[in-house]
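> Okay, structure incoming, though there's no sequence with it:
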């Protein structure tokens, strides 16, 4: 399954102890919010490598970022899902920038808000040469939504590599998780910009967090001597 274009999306992630340790050391560094941008003209001038996090409202994006960085309130969920349009930038020890993208897919959001989201995100994705990857969060408990597929299409059009991370895996039974994993892997095989590893995670138990840290550490700048 999922090998139509030569990529095996059912493959598991294999990392060495050295890679896991590199991820641990990177995310043990201080991580601080340093900039918010509500439109493209407000983006910070930077050539530091960036990794962005995207997902539907209430998918657990803030919880995942906090789990990765070991901070309880670094990223904060909006009290009004679907309303926040700001890109939030966090400096991870001067080696990597984490970008928290506004949530999408909120059912009560006005059509104009949804269109503004897509326009702003596409401009950011296409116009940010230092953007290394987008981490796309999907809830392990629910099926892939039309809005998720629209965002995947947006990544394809922008030619930006994205990796799917399943969230809230602690809240699903093993058989249900396996079925969800296979469904997502099949969906990924239809997107040329998709990274061929779907990573199950849980911000509550820490499952998948060391592996995701290691994956993202590959994009970080080397520490200064």
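Received it, and whenever you're ready, just let me know what you need. Quick caveat, the model's predicted, so the values are computed rather than measured. Residues are numbered from 1 along each chain as shown.
> switch to C-alpha atoms for all contacts and neighbour counts from now on
OK.
> Pull out the buried residues from the helix or strand that contains residue 178.
Taking DSSP states H and E as the criterion, the element that holds residue 178 is helix 174-188. Judged by neighbour count using 16 or more other CA atoms under 10 Å, the buried positions of helix 174-188 are 177, 180-182, 184-188.
> got the residue ranges for the helices in this structure?
Taking DSSP state H to define them, one finds helices in the chain at 17-27, 61-69, 111-126, 146-158, 174-188, 209-217.
> same for the last one, what does it pack against?
Going back to what we said before, that points to helix 209-217. Here helix 209-217 touches helix 17-27, helix 61-69, going by 3 or more CA pairs under 8 Å, 6 or more residues apart in numbering; DSSP states H and E.
> now the angle from the first one to helix 209-217?
Inter-element angle recorded for helix 17-27 and helix 209-217: 80 degrees (by axes from the mean of the first three to the mean of the last three CA atoms, to 10 degrees).
> Show residues contacting helix 17-27.
The set of residues that contact helix 17-27 without belonging to it, under CA atoms under 8 Å, 6 or more residues apart in numbering, is 68-70, 92-93, 210-217.
> Residue 139: how many residues sit nearby?
22 (other CA atoms under 10 Å).
> ok, and the closest non-adjacent residue to it?
With CA to CA, 6 or more residues apart in numbering as the criterion, residue 139 has its nearest non-adjacent residue at 5.0 Å, and that residue is residue 167.
> take a look at this one as well, against the first:
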């Protein structure tokens, strides 16, 4: 009887040890993580377009996509998905023919984790004036030239016109309207002078025409005296 009891106890102990050894509890889930190195900079694309890269790591399978609805027409990423580990995205941008800088937001997702970064593309440089011709009465006065530019620019008054066309304002980089003062024309001859606005290879020329000092009320002053009309 004692032998039978010992055998039963031994069997129970054996079963308990086996069951307790196999039961390690549930396996904890992996916490999703995407890491973009701090030294990794988001690409700044040239106006003409091209490619750039971003390297990151993920501990789970990941996806990549362009968030902006309109940006996906000029910016693409490749590959758009991958497995756990280190990966490199290639970002491709088409040429930017607009005078405005544009950007695209890229989002990386791995499970519940996500990271975003922004790709910037430079604008196409532009410099224009609203009118290349300004007519002034003999009395003179102030004139304005509206400049539309996304680059800094300078202006100069041609040498022959400097005695009677002078700057009337100090222009900051953000100013888009240039003002000039035209002196009274006391001569009997009409006159004209040019103001040139330039930035590097970009140049716009505005010609200022001023009536003669004869005055429009003088019978001798006719439309034929104003060849620019």
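Structure received. Predicted, not measured: the structure shown is a model, and the values here were computed from it.
> Quantify their similarity with the TM-score.
Comparing the chains after superposition, counting by TM-score structural alignment, normalised by the length of the first structure, produces a TM-score of 0.23; 84 aligned residues with a CA RMSD of 5.4 Å.
> Can you name the helix or strand that residue 14 of the second structure falls in?
Assigned by DSSP H and E, residue 14 of the second structure falls within helix 2-22.
> Just after that helix, pick out the following helix or strand.
Scanning forward in sequence from helix 2-22 of the second structure by DSSP H and E, the next helix or strand is strand 34-35.
> Remind me what that next one packs against, helices and strands.
Applying 3+ CA pairs under 8 Å, 6+ apart, one finds that strand 34-35 of the second structure contacts strand 50-58, strand 102-110, strand 113-121.
> And the next helix or strand past that strand?
Taking DSSP H and E, what comes next after strand 34-35 of the second structure is strand 44-45.
> Share the number of residues neighbouring the residue nearest to residue 139 of the first structure, please.
26.
> To residue 133 of the first structure, which of the helices of the first structure lies closest?
helix 209-217 (8.5 Å; CA to CA).
> now that closest one against helix 61-69, angle please.
90 degrees.
> any idea which helix or strand carries the closest residue to residue 78 of the second structure other than its chain neighbours?
Leaving out its chain neighbours, the residue that sits closest to residue 78 of the second structure by CA to CA, 6+ apart is residue 90, at 5.2 Å. With elements delineated by DSSP H and E, residue 90 of the second structure resides in strand 85-93, which encompasses its position.
> and that strand, what does it pack onto?
The criterion is 3+ CA pairs under 8 Å, 6+ apart, and the helices and strands that strand 85-93 of the second structure contacts are strand 50-58, strand 75-78.
> Check which element follows the last one along the chain.
I take that to be strand 75-78 of the second structure. The first helix or strand that comes after strand 75-78 of the second structure along the chain, using DSSP H and E, is strand 81-82.
> which secondary structure elements does the lengthiest strand in the first structure contact?
Using DSSP state E to define each element, the first structure has its longest strand at strand 131-139. With contacts defined as 3+ CA pairs under 8 Å, 6+ apart, strand 131-139 of the first structure has these neighbours: strand 50-55, strand 162-167.
> how much does that strand deviate in direction from helix 111-126?
Angular relation of strand 131-139 of the first structure and helix 111-126 on a 0 to 180 degree scale: 140 degrees, by the same axes, to 10 degrees.
> picking that back up, using TSV, lay out the helices of the first structure together with distance to residue 54 of the first structure.
As requested, those are arranged in TSV below (distance: least, CA to CA, whole Å):
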stretch	distance to residue 54 of the first structure
helix 17-27	19
helix 61-69	7
helix 111-126	10
helix 146-158	9
helix 174-188	16
helix 209-217	15
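> before we move on, the earlier item: please convert the helices and strands packed on helix 209-217 of the first structure to a markdown table, extending it with mean neighbour count.
Rendered in a markdown table, the data for these read as follows (neighbours: other CA atoms under 10 Å):
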| stretch | mean neighbour count |
| --- | --- |
| helix 17-27 | 17 |
| helix 61-69 | 22 |
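> Adding distance to residue 151 of the first structure, write the ones you listed out as JSON lines.
Formatted as JSON lines, those follow (distance: least, CA to CA, whole Å):
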{"stretch": "helix 17-27", "distance to residue 151 of the first structure": "27"}
{"stretch": "helix 61-69", "distance to residue 151 of the first structure": "15"}
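> Report the contact partners of residue 116 of the second structure.
Going by CA under 8 Å, 6+ apart, residue 116 of the second structure touches 105-108.
> redo that, cut-off 6 Å
Counting by CA atoms under 6 Å, 6 or more residues apart in numbering, residue 116 of the second structure makes contact with 106-107.
> Residue 213 of the first structure now?
Contacts of residue 213 of the first structure (CA under 6 Å, 6+ apart): residue 23.
> gap between it and residue 65 of the first structure?
10 Å (CA to CA, to the nearest Å).
> so the helix holding residue 178 of the first structure versus helix 146-158, what angle?
Between the direction of helix 174-188 of the first structure and that of helix 146-158, the angle (the same axes, to 10 degrees) works out to 40 degrees.
> Now do helix 174-188 of the first structure against strand 162-167: the angle between them, please.
Helix 174-188 of the first structure runs at 160 degrees relative to strand 162-167, counting by the same axes, to 10 degrees.
> So which elements touch helix 174-188 of the first structure?
Contact here means 3 or more CA pairs under 6 Å, 6 or more residues apart in numbering; DSSP states H and E; on that basis helix 174-188 of the first structure packs against no helix or strand.
> between the helices and strands packed on helix 209-217 of the first structure, which gets nearest to residue 34 of the first structure?
In terms of CA to CA, the element of those nearest to residue 34 of the first structure is helix 61-69, at 15.1 Å.
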